[in-house]
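K.L.:
Build the 3D model from these lines:
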Amino acid sequence: MAQETILLVDDEKEIVDMLDIYLKNDGYATLRAYNGAEALELLRAHNIDLIVLDVMMPAMDGIAACLEMRKTSNVPIVMLSAKSEDMDKILGLSTGADDYVTKPFNPLELLARVKSQLRRYKRLGVVQPAESGVIEVDDVVINTATHEVRREGRDIKLTPREFAIFELLARNRGIVFSIENIYEKVWNEPFFESDNTVMVHIRKIREKLEDNPRQPKYIKTVWGVGYKVDG
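P.N.:
I've put the predicted structure just below:
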């Protein structure tokens, strides 16, 4: 099996060196970039399986780079930042990142996050007989085999996390899922009460899918309970 390639993007060479050692010791191939512009060039030139992306960088920061990446790629992105405020995390996730790690971090924790993201990304891209096929929600078509979403013939580019959330709700139409349930089923991790991650992802799905995200047609809010796709 071919090595999975991780793109490391950070202007702090010491962090890139450290992550390079841990990832290579675990069997991954790595590429390096020291700003967002370099990262975009490498993403266009190589087959990359996951990106570790710092926020604060010269030339092009991680937020701008993530926005550009999401125009053409659904590769998983783990964002790094020295900022730990909730709004900083929300901003990072809103641009299309799949996970967010605050500096300073334990490299073993980051390695675990990388593995988790890669497992999910590969699972979503593999045809699974029990779950494969097409799901239709009004004029939206979800192809679980190709990881594509189309509305009225138009491609809707969802990140792996966004796709997983929408697929979960669409596959269980009429069932209300709490934020905690969605998080634990999609992230496969315990939910923390103060975490806004699910709400951020739901908002991004609506922005991409809905004519009017403030009056959603597809993913409905059941106030005080959670979210559902109508049966």
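K.L.:
Going by C-alpha atoms from here, please, whenever you check contacts or count neighbours.
P.N.:
Fine.
K.L.:
can you map out the strands along the chain?
P.N.:
5-9, 29-33, 50-54, 77-81, 99-102, 134-137, 140-143, 148-151, 154-156, 219-222, 226-229 (DSSP state E).
K.L.:
Just name whatever secondary elements the fourth one is in contact with.
P.N.:
With contacts defined as 3 or more Cα pairs under 8 Å, 6 or more residues apart in numbering; DSSP states H and E, the packing partners of strand 77-81 are strand 50-54, strand 99-102.
K.L.:
Tell me which of the ones you listed lies nearest to K185.
P.N.:
Each of those was scored for nearness to K185 using Cα to Cα, and the closest is strand 99-102 (15.2 Å).
K.L.:
For the biggest helix by length in the chain, list every residue counted as buried.
P.N.:
In the chain, with assignment by DSSP state H, the single longest helix is helix 107-125. Neighbour counts over helix 107-125 (16 or more other Cα atoms under 10 Å) mark L110, R113, V114, Q117, L118, R120, Y121, L124 as buried.
K.L.:
Output these in JSON lines, with distance to M79 appended to each entry.
P.N.:
What follows is these, written out as JSON lines (distance: Cα to Cα, whole Å):
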{"residue": "L110", "distance to M79": "10"}
{"residue": "R113", "distance to M79": "11"}
{"residue": "V114", "distance to M79": "11"}
{"residue": "Q117", "distance to M79": "12"}
{"residue": "L118", "distance to M79": "14"}
{"residue": "R120", "distance to M79": "17"}
{"residue": "Y121", "distance to M79": "16"}
{"residue": "L124", "distance to M79": "21"}
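K.L.:
And those residues, which is closest to P160?
P.N.:
Comparing those against P160 with Cα to Cα places Y121 closest, at 6.2 Å.
K.L.:
I'd say that closest one and P160 touch.
P.N.:
Yes: here Y121 reaches P160: they are 6.2 Å apart, a contact under Cα atoms under 8 Å.
K.L.:
this one as well, want them side by side:
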Amino acid sequence: MLNRYPLWKNLMVVFTLIIGLLYALPNVYGEDPAIQISGARGASADMSTLDAVTEDLKQNNISYKSVAFENGTVLVRFNDTDTQISARDILNEELGDKFVVALNLAPSTPKWLQSIGASPMKLGLDLRGGVHFLMEVDMDAAMEKLLSQQEETFRTELREAKIRYGAISKTKDAVEVRLRDAEQLNEAEKALEKLHPDMIFVEKRNNVLSATFTDAVCKRSATTLWIRTSPFYVIV
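P.N.:
Have a look, this model is predicted:
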């Protein structure tokens, strides 16, 4: 099949393909695991920060690919992510609160490509595989809040039942009701057991009634918290 197009059009197509391939090359080189160090709380990173970072890494036998001061931040490149994370932990401890030590991915584009303005395509979170969030739930704090609510509930219920009590207080894992005498203790125990079948009531010394949650309630509370937070565990 004969090429009927003029020579200049063919050359234009070839030239366009070469330029396209040239500016696509940075995507082939990928990215280096890196740490970016910037100032915080009024501090600023400078060349002395770079020297301190280099010295800290050498003292802890952390190998790095390169270190540079760019745009007011210190950028340290590493060969693998394990070294990157180890270096982050060390620098966080050594530099203190005056600097922010953040994990980063730095393009490994050669300088000759950078000189002509070629840079890799910036991928969004969806193309990078998403982001993983881990949310921790403080079960002790959750149970403490539940006991505090139960403390107020007991006060209301005993007043409505016209049962006189001395004091109601919350301990680490129970709500204790101090009654005036044994008769009031028995009445309070019967009334509260009827209203709260999911709690365990135990008589203690000095007319004190101790109330704790059953294992089923604790498990149900943990499951409820997990259901409420589970949509935030993984976002892709």
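K.L.:
TM-score of the superposed pair?
P.N.:
The TM-score (TM-score structural alignment, normalised by the length of structure 1) is 0.22; 84 aligned residues with a Cα RMSD of 5.8 Å.
K.L.:
Which one of the strands of structure 1 lies nearest to G62 of structure 1?
P.N.:
Comparison of the strands of structure 1 against G62 of structure 1 by Cα to Cα identifies strand 50-54 as nearest, at 5.5 Å.
K.L.:
Now do the closest one and helix 107-125, the angle between them.
P.N.:
Comparing the axes of strand 50-54 of structure 1 and helix 107-125 via axes from the mean of the first three to the mean of the last three Cα atoms, to 10 degrees yields an angle of 140 degrees.
K.L.:
Check whether F99 of structure 2 really touches I37, as I assumed.
P.N.:
Yes: using Cα under 8 Å, F99 of structure 2 is in contact with I37, at 6.6 Å.
K.L.:
who's more crowded, these two?
P.N.:
I37 (27 against 20; other Cα atoms under 10 Å).
K.L.:
Was I right to think G39 of structure 2 contacts A102?
P.N.:
No: using Cα under 8 Å, G39 of structure 2 makes no contact with A102, being 11.2 Å away.
K.L.:
Among these two, which residue is more densely surrounded?
P.N.:
G39 (18 against 14).
K.L.:
Grab the nearest non-local neighbour of that one.
P.N.:
F99 (4.5 Å; Cα to Cα, 6 or more residues apart in numbering).
K.L.:
And K89 of structure 1, by the same measure?
P.N.:
Y100 (6.6 Å).
K.L.:
can you check M47 of structure 2 too?
P.N.:
M47 of structure 2 sits nearest to F69 (Cα to Cα, 6+ apart), 6.9 Å away.
K.L.:
so when I look at the one you found, I'm seeing a strand, right?
P.N.:
Yes: residue state for F69 of structure 2 (DSSP: H, G, I helix; E, B strand; the rest coil) corresponds to a strand.
K.L.:
Please give me every residue in contact with V52 of structure 1.
P.N.:
Residues in contact with V52 of structure 1 (Cα atoms under 8 Å, 6 or more residues apart in numbering) are I6, L7, L8, V9, I77, V78, M79, L80.
K.L.:
which residues of structure 2 fall in strands?
P.N.:
Ranges of strands in structure 2, per DSSP E, are 31-39, 66-70, 73-77, 99-107, 131-132, 165-170, 175-179, 199-204, 208-213, 234-235.
K.L.:
Would you format the ones you listed as JSON lines with distance to Q59 of structure 2 included?
P.N.:
Output for these, formatted as JSON lines (distance: least, Cα to Cα, whole Å):
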{"stretch": "strand 31-39", "distance to Q59 of structure 2": "17"}
{"stretch": "strand 66-70", "distance to Q59 of structure 2": "15"}
{"stretch": "strand 73-77", "distance to Q59 of structure 2": "16"}
{"stretch": "strand 99-107", "distance to Q59 of structure 2": "18"}
{"stretch": "strand 131-132", "distance to Q59 of structure 2": "33"}
{"stretch": "strand 165-170", "distance to Q59 of structure 2": "52"}
{"stretch": "strand 175-179", "distance to Q59 of structure 2": "54"}
{"stretch": "strand 199-204", "distance to Q59 of structure 2": "58"}
{"stretch": "strand 208-213", "distance to Q59 of structure 2": "53"}
{"stretch": "strand 234-235", "distance to Q59 of structure 2": "38"}
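K.L.:
Out of those, which gets nearest to V14 of structure 2?
P.N.:
strand 99-107 (27.9 Å).
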